[in-house]
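> Sequence plus the predicted model coming up.
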Amino acid sequence: MLTANSRATNAQYPDELQSILSIRAADESGAWLSNWDQISSSATPLWNLPDAAAALSVARVSLKDEGFRSPLGSFKALGAPIALVRLILRHWHAHSLNPSGLLRGQYAEMLSNLTVISATDGNHGKSLAAAARDIGCQCVIVLHANVSVEREQAIAFYGAKIIRIAGGYDESVEHAAKLAAQNGWHVVSDTSYEGYETIPRDVMQGYGVIAAEALKQLASSTPFQPVTHVFLQGGVGGLAAGVASYLWEHSGAQRPRFVVVEPQQADCLYQSAIVGYATKATGSVDSVMAGLACGETSPLAWKILERCVDYFMTIQDEDAVTAMRSLAAGSDRDVPLVVGESGAAGFAGVSVLMQNPSLAKQVGLGPDSHVLVINTEGATAPGVYRDLVGEVVESVLARQSEWQKSHEH
């Protein structure tokens, strides 16, 4: 399903949104993160996929691969650590703490009694747990019923205390807030709600690093071809807001068209576009795209998205699985890629639209289009990946390595 957003504008990035997300804050976050050993010291790859572009009948497909961002396996490694650092800087403002030193554990003794808590579908919680471990504070993670044991174990590896609840993601968010109030803990969530916006804002600031890198990589590509469309994963809206706001501020009125993609049964952003305010999903929310299985839009992210996202669309779970398999297979000119369930959503969205000429025309997709998609995660649940793709991660990576060797110039 596809809906146009009548509130989207091609004007310059509004001054009133600068206090939420800005290039300045995103670049500052990136500088701090460059000192954390859980983040790659180099930019993540921007792959050109000419055979995919030909199959989709567009001029070019560029894929920004966040599976290479961190041992944590996803773009979430950019958000939770920055939110935790900024939280500590606010509460210990009299100590003149060094942000990079925080991530290296320089103040661990002073922060040993600090406890942070968050609900998660997996990747945000894992990143928060890793950051808390390295900074030296305590971490509690609340998991809902649909989070796999594999993802739970990955979070526990970083020393977090795990609390399981019945229900879905939104219930886990409520439970985390309740425990925080009872125990004097600090919620470090990637979704906002009434009275809670500062930390989700900080999380989204970290995601601007993706856009900053992509812009530099695109500018140096030969031949240079401006991006016309950016397909972004939905969820609560944090990634889409962090990336779109950076690109919007950078390009102003010449910004590309933004399309947000989410599971049909977790369509909170799609429904928000229809009613004109941040609202809830209409479906069961449970999706194979676990990172996007969110039932309620972040009101803070919506302040950005309602002004710049041109189209919102939903896809089926099988669309994401088909995209995962296609990207894993690779081709003569396209490198085989390990793309997780949620990571495949943007590419799947392009594929779904190009199968329907009238919808493709509505979005302005055609033979001159340069499409940017983001693989937001690698195989963060290797067992799930194997079951969906029919191939283990190591096999895809081996073919990727062989492809790269054969294409060295």
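All right, it came through fine. Numbers count the residues shown, from 1 in each chain.
> hey, let's count contacts and neighbours off CA atoms from now on
Fine.
> how close does Gln217 sit to Leu372?
Distance, Gln217 to Leu372, by CA to CA, to the nearest Å: 12 Å.
> quick one, which of the two is more surrounded?
Leu372 (27 against 17; other CA atoms under 10 Å).
> if I look at Ala266, how far off is Val61?
Distance from Ala266 to Val61, by CA to CA: 26 Å.
> higher neighbour count, the two?
Comparing Ala266 with Val61 by other CA under 10 Å, the one with more neighbours is Ala266, at 28 against 23.
> Spatially nearest residue to the more buried one, not counting backbone neighbours?
Using CA to CA, 6 or more residues apart in numbering and skipping the chain neighbours, the partner closest in space to Ala266 is Val285 (4.3 Å).
> A helix includes the one you found, no?
No: using DSSP: H, G, I helix; E, B strand; the rest coil, the assignment for Val285 is coil, not a helix.
> Please name the residues that touch Asp121.
For Asp121, the contact set (CA atoms under 8 Å, 6 or more residues apart in numbering) comprises Leu143, His144, Val147, Tyr169, Ala290, Gly291, Ala293.
> Second structure follows, compare the two:
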Amino acid sequence: MLINNPRAQRSEYALRDILSIAQADESRAWLSTWPRLNPAPTPLYSLAHAAAHFGIASLHVKDESQRSALGSFKALGAPVALLRLVTRLWHTHRLDPRALFEGQHASLLAHLTVISATDGNHGKALAAAARSLGCQCVIVLHAQVSAEREWAIASEGARIMRIDGNYDASVAEAARLAHVNGWHVVSDTSYDGYTEIPRDVMQGYGTIPAEIIEQTASARDTPAFTHVLLQGGVGGLAAGVASYFCEWHGARRPHFIVVEPHQADCLYQSALAGHAAHATGSVDSIMAGLACGAASPLAWRVLEPCIDTFMTISDDEAIAAMRVLSDPSTNDVPIVAGESGAAGFAGLAALMRERSLAALAGLNSQSRVLVINTEGATAPALYEELTGQHPEDVLARQRTISHLA
């Protein structure tokens, strides 16, 4: 399914009260002091053979699987949101971000407990950040989160609480537990009366477009890309990335396409309704990080004027994209992309198979396309089951080809 957004605008960016380059760059500076993140920007790979196959001018993949050992872009959101929460709670202490990340104020934070619902990656990033700072972390997991992902979160020191139901039920339970126990919710989705921390999470994601602009030397009036495909979920990543590019490039911004699962189409439905809406499907996609039933109202305020096209894909299309990226059988660099990480590439493949859909999205032989691999093999056993390859073997081929290039 595909819909062009009738409310999309090409004008000067006017949402700095929600997300701004200034706040994103400050978040990036703070994150640079966290030892759990790799110091270098994540790679921006050019896939020339895939571009030729699709019939477009160029295709680049920003590989967030290499952001840290945590394996996903979520390592940019939860830590900076936790940091900003702590500095607000102890605003008279003038706490230094580096000192916080190094655990120098662990005794001060020992009785602070943060909690969040997650499909996996956000919870793991929050648990890792809480461990660094020295506070306690509780993570609520719904019935569809795998035991493999539960173990990964627990290994970062979080206390796990399981519930029946889906992601939206876990969000509600996290809010309830926080209220009862005096804990603090650090969530990547907003809801009534809860917007400050989700905004902080989204600002952390601004690191991705900031690096891309530097890596491509993009001037304000000459974007490196004509099209950017972004994963859906509750909308946080798409809002964090699109807002930065929209403020930087203004009316010359790229064409943004949001991709989400057929059965978790809350952003597609929001585009139809003109307001943050709920998904119409079962919300049980193999793309676990995108299996969200309700759009974040705060993210939607940014997406409504900034996103041009909304589309949905099947689980089978995501799995096929994982396989192509892992073993392209060409000279393109192999990439370890998890189920959600491959969604942008899968969306592009689906569009280019149906030229009428490609035309609706403005894609043609002159298009310069960017997709973001938002996660690596965050569930390694599942990755091997779906692709037939061990992630370490893919990474070994990646290192060989990157070295030869």
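Sure, I can see it. Only a predicted model underlies this, so the values are computations on that prediction, with no experimental measurement involved.
> Let me see the TM-score of these two.
The TM-score (TM-score structural alignment, normalised by the length of structure 2) is 0.98; 403 aligned residues with a CA RMSD of 1.1 Å.
> one step back: just give me the closest of the contacts of Asp121 of structure 1 to Ala25 of structure 1.
The closest of the contacts of Asp121 of structure 1 to Ala25 of structure 1 turns out to be Gly291 (CA to CA; 24.9 Å).
> Translate Gln138 of structure 1 into the numbering of structure 2.
Using TM-score structural alignment as the criterion, Gln138 of structure 1 maps onto Gln136 of structure 2.
> ditto for Ile210 of structure 1
Aligned partner of Ile210 of structure 1 by TM-score structural alignment: Ile208.
> Not counting its neighbours along the chain, what's nearest its match?
Val241 (6.9 Å).
> What of Ser187 of structure 2?
Leaving aside its sequence neighbours, Ser187 of structure 2 sits nearest to Ser116 (CA to CA, 6+ apart; 5.4 Å).
> Tell me the counterpart of that neighbour in structure 1.
So, by TM-score structural alignment, Ser116 of structure 2 is matched to Ser118.
> So which elements touch the host helix or strand of its match?
Using DSSP states H and E, Ser118 of structure 1 falls within strand 115-120. On a contact count with 3 or more CA pairs under 8 Å, 6 or more residues apart in numbering; DSSP states H and E, strand 115-120 of structure 1 meets helix 123-135, strand 138-143, helix 169-183, strand 186-187.
> repeat that for 7 Å
strand 138-143, helix 169-183, strand 186-187 (3 or more CA pairs under 7 Å, 6 or more residues apart in numbering; DSSP states H and E).
> what helix or strand is the most centrally placed residue in structure 2 on?
Centroid-nearest residue in structure 2, with CA atoms, centre = their mean: Leu237, separated by 4.2 Å. Assessed by DSSP H and E, Leu237 of structure 2 sits inside helix 236-249.
> Buried residues in that helix, which are they?
For helix 236-249 of structure 2, the buried set under the neighbour-count rule, 16 or more other CA atoms under 10 Å, comprises 236-249.
> Average offset of the helix or strand hosting Gly208 of structure 1 relative to structure 2?
Here Gly208 of structure 1 sits within helix 198-219, counting by DSSP H and E. Once fitted to structure 2, helix 198-219 of structure 1 is off its aligned match by 0.4 Å on average (mean CA distance after the TM-score superposition for structure 1).
> Which elements pack onto that helix?
In terms of contacts (3+ CA pairs under 7 Å, 6+ apart), helix 198-219 of structure 1 is packed against helix 23-33, helix 80-91, helix 238-251.
> Onto which residues of structure 2 does the second one map?
The one in question is helix 80-91 of structure 1. Residue span in structure 2 matched to helix 80-91 of structure 1, by TM-score structural alignment: 78-89.
> mean offset of that stretch relative to structure 1 (after superposition)
Superposed on structure 1, stretch 78-89 of structure 2 shows a mean distance of 0.6 Å to its aligned residues (mean CA distance after the TM-score superposition for structure 1).
> what's the counterpart of Ala295 of structure 2 in structure 1?
By TM-score structural alignment, Ala295 of structure 2 lines up with Thr297.
> So that match sits against Thr279, correct?
Yes: taking contacts as CA atoms under 7 Å, Thr297 of structure 1 lies within contact range of Thr279: 5.7 Å.
> Thr222 of structure 2 versus Leu70 of structure 2, what's the distance?
Counting by CA to CA, the gap from Leu70 of structure 2 to Thr222 of structure 2 is 34 Å.
> same check, this time on Glu196 of structure 2
For Glu196 of structure 2, the distance to Thr222 of structure 2 equals 33 Å [CA to CA].
> if we can go back for a sec, need the helices and strands packed on helix 198-219 of structure 1 in CSV (columns: distance to Lys161 of structure 1).
Converted to CSV, those look like this (distance: least, CA to CA, whole Å):
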stretch, distance to Lys161 of structure 1
helix 23-33, 24
helix 80-91, 17
helix 238-251, 25
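> between those helices, which one is nearest to Ser189 of structure 1?
Closest to Ser189 of structure 1 of those is helix 80-91 (CA to CA; 7.9 Å).
> Give me the distance from that closest one to the chain's centre.
19 Å (CA atoms, centre = their mean, to the nearest Å).
> same question, stretch 70-78 of structure 1
The chain centroid and the centroid of stretch 70-78 of structure 1 are separated by 9 Å under CA atoms, centre = their mean.
> Repeat that for stretch 280-290 of structure 1.
17 Å.
> Report the buried residues of that stretch.
So stretch 280-290 of structure 1, judged by 16+ other CA under 10 Å, has buried residues Lys280, Ala281, Val285, Asp286, Ser287, Val288, Met289, Ala290.
> go on, stretch 98-105 of structure 2?
Quick answer for stretch 98-105 of structure 2 (16+ other CA under 10 Å): Arg98, Leu100, Phe101, Glu102, Gly103, Gln104, His105.
> Onto which residues of structure 1 does it map?
With TM-score structural alignment as the criterion, stretch 98-105 of structure 2 aligns to 100-107.
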